[in-house]
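*Asks:* Pasting the sequence and the predicted model now:
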Amino acid sequence: MVGGGWLVAVVLAHTALSLSREESKVFLLQAGVYDQPSTEVFVRYNFSSGPALSPLEDLTVCYRVWITKYRSSISPFVSYAYSDEADNALLFFQAKDDLAFYYNDKKESSDLLLKADDTLEIWHHHCFVFTHPSYRVYVDGVLIQDGVLVSQAAPIPLNGTLYLGQEQDKFDGGLDAHQSFSGYITQVNIWDYEVKPSVIWSIANCLDNARGNVLSTDATPVEESKVGTQTVHMSAFCKSREKFVIIPVKMFPSDADSFCRLADSRFFIPADEEANSNLYNASRQFAEACAGKSYRFIFLGAKDDVMEGQWTRIADGQPLHYTAWSPGEPNGGNKRNCLVLRKYDDRWGDVQCEDKLCFSCGRSNLDYLQLRGLCQKEEHQTRFLLDGYINGWPFFRGYYGMLIYHSGVSEWMLQDTNGNITMAILSMVDPTGFPIGRRAWRVVTSFCGYLEESQVVLGLSTCTTQEFMCTDGSCVPRSVRCNLRDDCLDGSDEENCSIVFFSDRYHNHRPPPGATFDTPLQIEPSVDLIRFSKIDDIDLAFHIEIEIALSWTDRNLRFKNIKNEEGKNKLSEQEVEKVWTPEVEFLNVNDGQLKLLKSGMYVRQTGEPDPPIFTDVQMDTIYQPKSGRLVQRRQYYASFSCNFGLFKYPFDTQTCFIFIKLASADTNVLSLKNASVVHRGNSQLPKYSLQNIKIFIKSRSGYGVLEVEFQLERRWSLLMLTIFMPTFLLLGIGYGTLYIKLVAFQVRAIMTLTTLLVLYTLFNQVSSALPNTAYIKMIDQWFFFCIFLIFSIIVIHITVENLEKEGDAHKTRTVKVSPMDGRKVPLKPSLFTFTVSAEKVLLVCRRLVYPLIILIFCLIFWIVILSVS
């Protein structure tokens, strides 16, 4: 029984206790729900009042405890002092899961971690064995620590006072209510020798009830002050039973199962006759509210698996091993397949699963909820248990004396039982609702900085610090918070998803400070050349889609719930308007052709988040400024001018630039570093090959400037087919006219002139696709050469037409006319005389002159190209 208001007068018992060997006396020390911390509740034994005992050289102290609630300081179990200077001669206590002890005023466990079970309402057996200079600590019969004592080898005199449930700050006094014990203590035994481990194990497992030869609370009369007592069979200390709480609200089985899960429990189904009887007896107080005139009373969390032909648990699908059917039950066939406890006896029946009924939730000692939104100093203080009944409703009891209970009129009260103070009230729209989940409470008494009549949001759930609490109290991983998808059934994980925390002194009209207040803010630029849409040889410009990403650390901002993927951390328009952002200008935009396609602000995660704050009811993941960088991404479509050098066309390579100026402030305030440029597209453009992309950080007029440099190498393979191949063919045609018969002058002339005209047309067409330049390009020289070559062929044709043919030279005879007498004298042949005929001229041009001219020009042409490369 956990009762409040135990008022037992101080009694001095001078006779031995009449307990059997299997029974033990249990002391109830401030174990009631409403019991406030007090120094007047204790069990005491004064060794000086009895026969004189020798000081203890070796010592064994054992006891069994059941903790009902913790204190903000420590929960003392046994305290022994024999003087004001030796107020901690022996002290055994627990703080959360740390089991600690003093020996001869030395905290022997200061550097040790004696971990113990920190859950409430479960029996634990502690045993400390001292054989100076060593010690051993047993918990539930198992050795968890051994070591060497720090204190000197002084025996402990037995002329002092022993307290149970209080700590002595001085001999037989100096008690502190916040250093008192709340719970049950029994089987306190002291031996003046080393008790064997086998005996300790037997006591811990309820196989033996050995009593101390120095002190035993089952045999030694002790002084009790406002203490409740019970006599319990020792086997009860080792029984483990699932606790249950009846929920007097009618729900469908699925809703009831969800509620139990939200309360960190499960549908309760009795596992034996005793548990079934206890459930039925406890449910009698709700007979009218839950059953009325019907025999259907309490849902038991099981249903009939029609396919398998057996009854199984709703929670885990496991078959039932114990049943308590009423005669004639079950009788519902396939329609009535849910298990119910009947109203008129403790037997079971089956009902339709579409019915609404009351139900019970069972929990173990490891099950608890946590209340967030207060100002507890430690997470352990946030724990709450679903417990018994107040005003006919289940209540939630905190580990440290907090209480959430139903007022009986649609309100839930948050009370601090340590000071008997009502802190806040929750008004429910649904009179059958429970305070599980995130709720807005009205402050009644100021606490944690909240003023009276103000609103405070508190969250009661089973969620750990690694989870996010949905509004209804269900839990999802923190990683899914604000991931643009509803993971909570009520969608609350996507509410209040702002990313940036703004301080009251934040200004967006000026840049934030740098790494230190006397250094400029460093901005890391990244340029992405997305797509070249057009390269204009005529206007000497290129059209491109480009993205400019600027990232920086704003020391005045914090972030929340940011993801590893930058794209999921986009700031809203309202946040973008509040954040300072840098501005850029493009210095070589062609005729102002610049268009902003899209813009976005993101946060890039660069570090780890802060440790979760266990009192944070919103349960957001917080990042400090150094753990996140703001990233501004802007995508433009623009035309940039480029100084094309076309002398080597079509074997030219152009070097172009994009000049980007950081225009928000000069380099004394903003500086650029770690610039990068990337082009993820195909480097083989329609007319050019993109290569050698570089980026440089420069300064112009005191402002930081990015210079993006890249080269466009013209792809000349198609031009070889469309320019040089036709010109070679035309040259071949012109050259081929040298092989036409001399008598066909008209054919030679027409072919040569036509070739010349076609060549000129091709030259004109190629020139029109290039900008006008003051200098002569290599392609111009090539066409000039081809035109002049064809022209020279025409000249040759005209020349040979006026030369005599070799056939005509054989038909005529060459004579010389004498001036003396006018006689004609035949000329004699001479070694230096030759005849220039048309055939010889053509032969020389065919075999020597024109091939040599073409070869020499081509060599000169390529030498010039290579020399200027």
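*Replies:* Here it is on my side, so go on.

*Asks:* CA only for contacts and neighbour counts going forward, please
*Replies:* Will do.

*Asks:* Which parts of the stretch 201-350 of the chain are helices?
*Replies:* Under the criterion DSSP state H, counting those that start in this stretch, helices of the stretch 201-350 of the chain are mapped to 253-262, 273-283, 287-290.

*Asks:* Kindly report the same for the stretch 701-850 of the chain.
*Replies:* Using DSSP H, counting those that start in this stretch, the helices of the stretch 701-850 of the chain run over 717-719, 725-736, 745-768, 778-801, 806-811, 838-844, 850-868.

*Asks:* Quick one: those helices as a markdown table, columns for distance to F101 too.
*Replies:* Output for the helices of the stretch 701-850 of the chain, formatted as a markdown table (distance: least, CA to CA, whole Å):
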| stretch | distance to F101 |
| --- | --- |
| helix 717-719 | 90 |
| helix 725-736 | 101 |
| helix 745-768 | 99 |
| helix 778-801 | 98 |
| helix 806-811 | 136 |
| helix 838-844 | 122 |
| helix 850-868 | 91 |
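
*Asks:* how many neighbours does E273 have?
*Replies:* Other residues within reach of E273, judged by other CA atoms under 10 Å, total 13.

*Asks:* how far away is it from G600?
*Replies:* According to CA to CA, to the nearest Å, E273 and G600 sit 67 Å apart.

*Asks:* follow-up on the earlier one: need the winner for burial among the helices of the stretch 201-350 of the chain.
*Replies:* helix 253-262 (a mean of 20; mean count of other CA atoms under 10 Å).

*Asks:* Got another one to weigh against that:
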Amino acid sequence: MRTRNETQAPGLGSVRNMSVSVVVCVSFILVGAPGLCRAWIGSDNTGLAFQAENQLTQDSHASLQLSPPPAPTQPNITDLSVCLWLKVLHFRETSSYVFSYATTDKDNNELNLGIKSELILMAIGGKYLYGTMVSEKFVPDSWYHICFVVNSTKETGTFFVNGEMLNELQLTARNILLNGTLVLGQESDKVGGGYVAEQSFSGIVTDFNLYSRSLSEEEVWEMAKCEVGGQEAGLEGDLVSWTSTDWILTGPVTQHDLTPQYCSQDRHRFVVFTQQRNREDNEEFCQSLKSNLGVPHNDEENTQLYEAVVPFKDQCQPHNHASAIFLLGAVNKPTEGKWFDYEGKMLNYTNFDTDQPLKSTRCVGFLTPPAQGKWTDISCKQSIKFCAACHQRGHPIVLRMRGLCEQDVISSYFRIEQQHGKVASLRGFTKYYISSDDNATWTLFNMWTDEVIANTLVHHVDLPLGRRQWRVANNFALCGQSEGEMHTLSLSACHEETEFACGDGTCIQLPQRCNMRVDCPDNTDETGCDKLILPEEYLKDLPPPALTPGPLALSLVTSLQGISEVDIVNMKLTVDFQTIITWFDQRLTFQNLKQFSDLNYLRTDSVWTPMVDFVNADFPETYTTNAILKVLRESNPEPDDITRPQHDEVFQGSKNPLQRRQKVSAPFSCKMDLRNFPFDSQQCHLHLRLSSANQEFLVWQNLSVEYLGEVLLTEYQVGVVTGEVRQAEGYSQVTVTINFQRRYSYYFTSAYLPIVMLMFISYASLYCPRDNMDLRVMMALTTLLVLFALYQQISDTLPRTSYVKAIDIWCFFAITFIFSQVVLHVAIDVRLPCLRRLRSAPSSSKVKILDTKRRSGSVLVAARVLYALVLLVFCVTYWGILLS
């Protein structure tokens, strides 16, 4: 702690202001307010406490009248620095102004410093600059060293917190007149007045100094670390010096005696809790408060903790242990023979009564009075329960209460405080206070209005942690509820952005909420996990309005899983497919959505869902699975609503779409053109119509069609699959088109090739001996019968059509081809019997018989050539036309 020479001369203007201060004080006394105004001069070890009891008043301030210095000093300044130590006790809902400086009623923002939990604001010559806290926020009951340095050469204004630069901002050089009123604890709207209670400061100020120059970073750092000081070091303010300036105190402003602790940001804080627990439960309790099981690290801390424990010795004495009354957060490791603290670090300080041998699995605690803070080793058994203290380094333990219906987030924060000999209480960052007189009933109190807000009955607990029912004590004092009504409030130390508070006040990571795994000790992380927040005015029979003017657009993904059957006889196509419909319903709100959408299911009957009509499907044979409805998380959650008792991530329906999935197996009618059968290509359509409302309200958009099944079917090969949005009878309709190419290899091997073989067999009959009538006729006739049977078999598998198919032409030609050969053989055979009878005739007739045989042979030769030509011409013509 640095020291100052208290005999130094006052800063410029201080002596001249003494008479002014006296006159001001006398004026207060004359108007009947003696005691409200008094003169005061600071010192190294004193500070001024403003509104320590959180009175919320405009009458609490310390003022100082500055006067221009004598020549040759300039009556105004451009470079300046202001530094001070402060401890906030309570924030205001707007800004807490630590000091203000006004030269005229118009120029009342010449030099103002205000703070919020997350930023500092500084007014210089009417212009406000803002320094945002990045790594941490301001916490009440913690000391901070703040400096603001104006450099006119660089034209910058720089914020420093605890010696470190917060940010440096551009600031045009301005002249600040030295003829105004400087006020601590209030924001001036005019010279020496115009105060607003809601902008006042509740806290402690010390070491306030105002300089007419720009301090260097090194000087600021040295002051913040209390390494140097004193006016002889040049670090006392030349315009305002804390140790030599006389202030006029008005209203609830008291002198606060300081200790060197305010220069140390690493001091230890202990809070004693009188509920007896075993070591493991004590550790978990402190961890739920974001603190650790308390253990002293030096004599000072040991004395401080022991004196805080002594008033509770009767409550904390366990019934099954006589020598110790209080558990400390230290444990030994027998293999090393040393004691370690809660962080696993070896303790450099112990205070055992005697040198005791270390035993395995031993803990440590305070000996029963009057041992005066001596330690003893104790058993860590679960059956032995002790009181314990939770320990926090630097800042106090901070809790947060949800459900207060306060618009200002800072009003939901509390810090744990403990007065000597009393149980811990909770002091709000702004206006609330929670305390218990009988360790059973906890009361929520409004310090600003001086009224009880609510109370809750909780037996034998150190703090009313977790979600609890509070009874409203005054009409409309809590969320507009009437007196006697129950209201849920949740108190925990959980991080506001990343953690969820279980029902008992323990904390888990927010993504663990509603993840189908129990993480809270009381299972409350998996209760109330309904994803839907349905407004009372919601009408699920009406389609939602569009996000933009016009009809609501629904996206459709049609995934064809496969084609079960292509029925060419009945001209039907049986398709297995899945429809995925996505749309936004801005009327809805969701909560606790996960990136893995399978955890975001909704009941299909809980909200509006679109109806899809399969226009050309055979409905008696249509099969559908139960539709699956879920929400897709596509946005970040909305800002946390602290008025809700539970921290549930909330998502807007306008940013996160609904998705409906359903599998369908249905036969669709398909108009097939079989003229080129079996070398035909087919095109079938699936018509999906939005039947919930006409296209003035609903339209298909962002269509996607994909085929995931086998490409090679039994008879067909699946080609291109496309989709198109159309209008049909005033409704929006999607037409999915499937192209097929028949696989003709089956028909080629089972129909065309056998028929060709039969024609060749029949044709071979033309090469049989002329006089072997039975062989020639039977060959042709048999092939004709086999061909007819084959044709009949093929025809039975084809639909009856009014047109001739390609395979019909082929079969008809083959039948005609073979039938004509049968007729030819019969005609030739009619003449051969006559030739046989002529063989027995006189030799004079043999010349005629030979002529007849020659003519029959020439007929067969001609037939062979003719049939070959006919077959060749037909094949060329048939396949040429068919394949083209």
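*Replies:* Received it, and whenever you're ready, just let me know what you need. All of these numbers come straight from a predicted model, not from anything done at the bench.

*Asks:* TM-score of the superposition?
*Replies:* The TM-score (TM-score structural alignment, normalised by the length of the first structure) is 0.84; 829 aligned residues with a CA RMSD of 3.9 Å.

*Asks:* picking up where we left off before, for K560 of the first structure, find the nearest of the helices of the stretch 201-350 of the first structure.
*Replies:* helix 253-262 (26.1 Å; CA to CA).

*Asks:* Not counting its neighbours along the chain, what's nearest the residue in the second structure that P270 of the first structure lines up against?
*Replies:* Using TM-score structural alignment, the partner of P270 of the first structure in the second structure is P296. Leaving aside its chain neighbours, P296 of the second structure sits nearest to N302 (4.9 Å; criterion: CA to CA, 6 or more residues apart in numbering).

*Asks:* Run through the residues that contact that neighbour.
*Replies:* 295-296, 373 (CA atoms under 8 Å, 6 or more residues apart in numbering).

*Asks:* in the stretch 501-650 of the first structure, which spans are strands?
*Replies:* Remark: strands assigned in the stretch 501-650 of the first structure by DSSP state E, counting those that start in this stretch are 521-536, 541-552, 557-560, 584-586, 589-605, 622-623, 628-641.

*Asks:* These: which one's closest to V841 of the first structure?
*Replies:* Comparing the strands of the stretch 501-650 of the first structure by CA to CA, strand 521-536 comes nearest, at 48.5 Å.

*Asks:* Give me the angle between that closest one and strand 541-552.
*Replies:* Interaxial angle of strand 521-536 of the first structure relative to strand 541-552 (axes from the mean of the first three to the mean of the last three CA atoms, to 10 degrees): 160 degrees.

*Asks:* what about E483 of the second structure, which helix or strand?
*Replies:* If you go by DSSP states H and E, E483 of the second structure is not part of any helix or strand.

*Asks:* Quick one: map it onto the first structure.
*Replies:* Alignment note (TM-score structural alignment): E483 of the second structure maps to E452 of the first structure.

*Asks:* Now for that match: which residues touch it?
*Replies:* E452 of the first structure touches 442-446, counting by CA under 8 Å, 6+ apart.

*Asks:* Looking at the second structure, which of those residues hold up?
*Replies:* By both residues aligned by TM-score structural alignment, their matches' CA atoms under 8 Å, those still in contact after alignment to the second structure are 442-445.

*Asks:* What about those residues, which are in strands?
*Replies:* 442-443 (DSSP state E).

*Asks:* which residue is nearest the middle of the first structure?
*Replies:* S479 (4.5 Å; CA atoms, centre = their mean).

*Asks:* Next one: G228 of the first structure from D172 of the first structure, what distance?
*Replies:* For G228 of the first structure relative to D172 of the first structure (CA to CA), the value is 21 Å.

*Asks:* ditto for T519 of the first structure
*Replies:* 65 Å.

*Asks:* roughly how far apart are whatever residue of the second structure lines up with C127 of the first structure and V458 of the second structure?
*Replies:* If you follow C127 of the first structure across to the second structure using TM-score structural alignment, you land on C147. From C147 of the second structure over to V458 of the second structure the distance is 45 Å, taken as CA to CA.

*Asks:* Same check on T94 of the second structure?
*Replies:* 34 Å.
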